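Undergrad: I would like the atomic coordinates for the input below:
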Amino acid sequence: MNRSLRRTFALALAGAATAMLAACGSGDAAGGSGDVLKVGTLTDAPPVVYLKDGRFTGFDNELLRAVADRQGIKLEFVGVEFSTLLSKVANNQVDIGSSQISATDKRRQTVDFTNGYEISYTSIVGKADTSISGIEGLAGKRVGVVQATVQDEYASGKIPGANVVRFPDYNSAFAQLRNGNLDVWIVPLDIADKYIKNTLDFPQKVVVQRADRESPAAWAVRKGNGALRDKLNTGLVSVIEDGTYAKLHQQHLPGSPLDDSFKPKTAK
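TA: Coordinates of the predicted model:
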C-alpha cells in the first residue's frame, strides 16, 4: 500500500470513528457513569424551584438530586423560562425539566414524563380585601399567569371572560399584582403560600384552590428516552421507601399535606 492510499485509509477510519462517537453522543441520555446530565429549572418559584446563593434548590431540585444520587447520575442545573422549558427538553438542549411540571396529556405530545412526585394544587390569589370569591367573579378582570403553565391553560379555558395577562416568570407577575395592574394571579398553591408569607406588607388571600390529581408534577425527559425515565423512576421509589422524600417534603413544603402514595409503606 503506497503512502497516499495509507493516508486515505487512515482518514476513512478516523471519519468512521468520529461518526460512531457522534452517534453514541446523540443517543438517549441515561446518566451512566461519568455522564453529566443538564437540568433545566426556574430561578424564582420558591419553595419548589429557585436560585439561592448561586445554588438551584427547592423541593423539586433537592428531590431530583437525591434520586440522581441513588442512581449514580451527575447533574448540572441551568436556569430557563418556563415557557421554553419543554421545548428545550424536546430539542435535547437539556436532559431533564424540573419545575413542578404538571404531566398533562397535551404536554405528553412533546415530552415524556417520569412517574409523578407531587400532587399539585392550583390557587387563585388576590389582595386580602378583594371582593372576588370565585371564578364566577373574574369575568372582565385582569388575571395574571406564567406563560405556558397549567395555570395559563386553566385561566384561558375555565374562566369565561377573564382578561388573561401572561408573564415570563413569577416575580414579574407578582410585581404587577402588587402594584394594582392585576386583580388576581393564578399559581401553584405552594408558590402562593411562599409569596403570601414573604410579603406581609402586601396582605393577600387564596380565593380558590383545586387539586390537580389527574396531572401530578413530574420530571420531563426527551420523548423516547426510556432509559433515563426508568432510572429516575427507580430512584424515586428508593427515596420514598427510605423516608428521604418525606424529610424533603417536610423541609420544603411544610404547609402541604403528604399524600399517602409518597409515604414509606411502613408509615402508611
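
Undergrad: hey, let's count contacts and neighbours off CA atoms from now on
TA: Will do.

Undergrad: Figure out the length between the terminal residues of stretch 39-51.
TA: 13 Å (CA to CA, to the nearest Å).

Undergrad: which outside residues touch stretch 11-28?
TA: 224-228 (CA atoms under 8 Å, 6 or more residues apart in numbering).

Undergrad: Strands along this structure, start to end?
TA: Listed in chain order, the strands of the chain (DSSP state E) span 36-41, 44-45, 49-52, 55-57, 74-79, 96-102, 112-113, 121-127, 142-146, 163-167, 184-188, 204-211, 217-221.

Undergrad: Now those strands in a markdown table, please, with extra columns for distance to residue 17 and mean neighbour count.
TA: Shown next, in a markdown table, are those (distance: least, CA to CA, whole Å; neighbours: other CA atoms under 10 Å):
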| stretch | distance to residue 17 | mean neighbour count |
| --- | --- | --- |
| strand 36-41 | 23 | 22 |
| strand 44-45 | 44 | 22 |
| strand 49-52 | 41 | 18 |
| strand 55-57 | 37 | 18 |
| strand 74-79 | 26 | 16 |
| strand 96-102 | 29 | 26 |
| strand 112-113 | 31 | 24 |
| strand 121-127 | 51 | 23 |
| strand 142-146 | 46 | 26 |
| strand 163-167 | 47 | 18 |
| strand 184-188 | 49 | 26 |
| strand 204-211 | 52 | 17 |
| strand 217-221 | 28 | 27 |
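
Undergrad: another one to check against the first:
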Amino acid sequence: MTSRKTILAALFAVSMSGFASAGLAADTVRIVTDPTFPPMEFSKDGKRTGFDIELTEALIKEMGKEASWTDIDFKGLIPAVLSGRADMAVSAIYITDARKQVVDFTDSYYAGGLVVLTRRDGPIKSLKDLDGKRVSVQVGTKSVGYLQEHYPKVQRVEVEKNEEMFNLVGVGRADAAVTGKPAAKLYAQSHPDLVVLDAQITTEEYGIAVDKRQPELVTDLNDALKRLKEKGTYQQIVDKWFEGGK
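TA: Down below sits the predicted model:
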C-alpha cells in the first residue's frame, strides 16, 4: 500500500513541475544562469547582460523560440536542469566528464580555462607559488575540485559569489583567486593592482547544459550555433565582448 509520505512527495514533485512551466508556451525555453560572472553574464542597470546572455538570446531567436530566464546560484544550475525546473543552464559552465554523466552538453561555444588572479606586488609569480597560499574559489565551480586534486597544499577559501572571491584578493584576505579566464581578465583591467598570471592552470571548453530528456534541444542549439557562425553573428558577439576573442 502506498504510504501517505510517498503520495505527498509525488504531489509535491508534480506541483513543482507545474510551477516551473505554468504560463509558458510550448516554444518557450526555460534557462537558468548565475549573472555574477562578467563578462559572461552579469546584471547592469537592473538588466541581465554579457556574452553568454547575448549569444543565448541569439540562439533561441534563431530557433524561433522565446527565452524565459531565472537567476540562481551557480551550484544550483545543474540541479535545476536535473529536476526539470529548467530546460538548460548557461553560465560559463565547463564541459566535464562528471557533468556529462548527468546532463547533455551542446558543442563548445567558447574556449576558456582556469587562471590565477593575484596582487601585482604579491608573492605569487608562477603556478608553483600557489602551494601554502590562501586561494579563494567559488563554491560549485571546477576550481574547487581541481585545487583539491592538483594543489592539495593550497588553503582554499570557498565563497558563494564570484564578486566576493575577487574582493578577498583585493583586501588581502586571500593571496589569489582561481577562476575562469574571461572574468579574471575583465576584473584585472579595472583593478591595476591585480594581475592574471600568463600561465593558465587549465584550458577548458564552455557548453550549454541541457536536460538529457531533451536531446532534440541539443540538436536545435547546435544547428543554430552553426548558422550564427555562418552568418557572422557569432563572431560579432565574440568581438563585442572579448575584443576579437583575445
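
Undergrad: With respect to residue 177 of structure 1, which of the strands of structure 1 lies nearest?
TA: For those, the distance to residue 177 of structure 1 is smallest for strand 184-188, at 6.6 Å, taking CA to CA.

Undergrad: would you list every one of the helices in structure 2?
TA: 4-21, 51-62, 77-82, 97-100, 142-150, 162-170, 181-189, 215-231, 233-242 (DSSP state H).

Undergrad: Select, out of these, the one closest to residue 134 of structure 2.
TA: helix 162-170 (9.2 Å).

Undergrad: With structure 1 overlaid, how far apart is that closest one on average?
TA: Here helix 162-170 of structure 2, set against structure 1 after superposition, deviates by a mean of 1.2 Å using mean CA distance after the TM-score superposition for structure 1.

Undergrad: Trace that helix over to structure 1 and give me the residue numbers.
TA: Using TM-score structural alignment, helix 162-170 of structure 2 lines up with residues 170-178 of structure 1.

Undergrad: swap in stretch 212-220 of structure 2?
TA: Aligned using TM-score structural alignment, stretch 212-220 of structure 2 spans residues 223-231 in structure 1.

Undergrad: Report the contact partners of the residue most central in space within structure 1.
TA: Against the mean C-alpha coordinate of structure 1, by CA atoms, centre = their mean, the closest residue is residue 99 at 1.7 Å. Neighbouring residues of residue 99 of structure 1 by CA under 8 Å, 6+ apart: 41-42, 48-49, 60-61, 82, 219.

Undergrad: give me that answer again for 6 Å
TA: By CA atoms under 6 Å, 6 or more residues apart in numbering, residue 99 of structure 1 lies in contact with residue 41.

Undergrad: Looking at neighbours, which among the contacts of stretch 11-28 of structure 1 is most surrounded?
TA: With neighbours taken as other CA atoms under 10 Å, the top of those is residue 228, carrying 22 neighbours.

Undergrad: What is the aligned counterpart of residue 121 of structure 1 in structure 2?
TA: So, by TM-score structural alignment, residue 121 of structure 1 is matched to residue 113.

Undergrad: One more: residue 102 of structure 1?
TA: Structural alignment places residue 102 of structure 1 opposite residue 94 in structure 2 (criterion: TM-score structural alignment).

Undergrad: Its match against residue 206, yeah?
TA: Yes. Residue 94 of structure 2 is within contact range of residue 206, at 4.6 Å (criterion: CA atoms under 6 Å).

Undergrad: re the thing from before, run the chain-centre distance for the match of helix 162-170 of structure 2.
TA: 20 Å (CA atoms, centre = their mean, to the nearest Å).

Undergrad: just stretch 206-221 of structure 2 next, same as before
TA: Taking mean C-alpha positions (CA atoms, centre = their mean), stretch 206-221 of structure 2 and its chain are 15 Å apart.

Undergrad: Next, the distance between the ends of it.
TA: Stretch 206-221 of structure 2 end-to-end distance (CA to CA) = 14 Å.

Undergrad: Could you do stretch 65-85 of structure 1 as well?
TA: 19 Å.

Undergrad: Contacts for it, please.
TA: Identification of contacts with stretch 65-85 of structure 1 by CA under 6 Å, 6+ apart yields 31, 36-42, 147-148, 235-236.

Undergrad: Stretch 130-142 of structure 2 too?
TA: 75, 153-160, 162, 165, 174-178.
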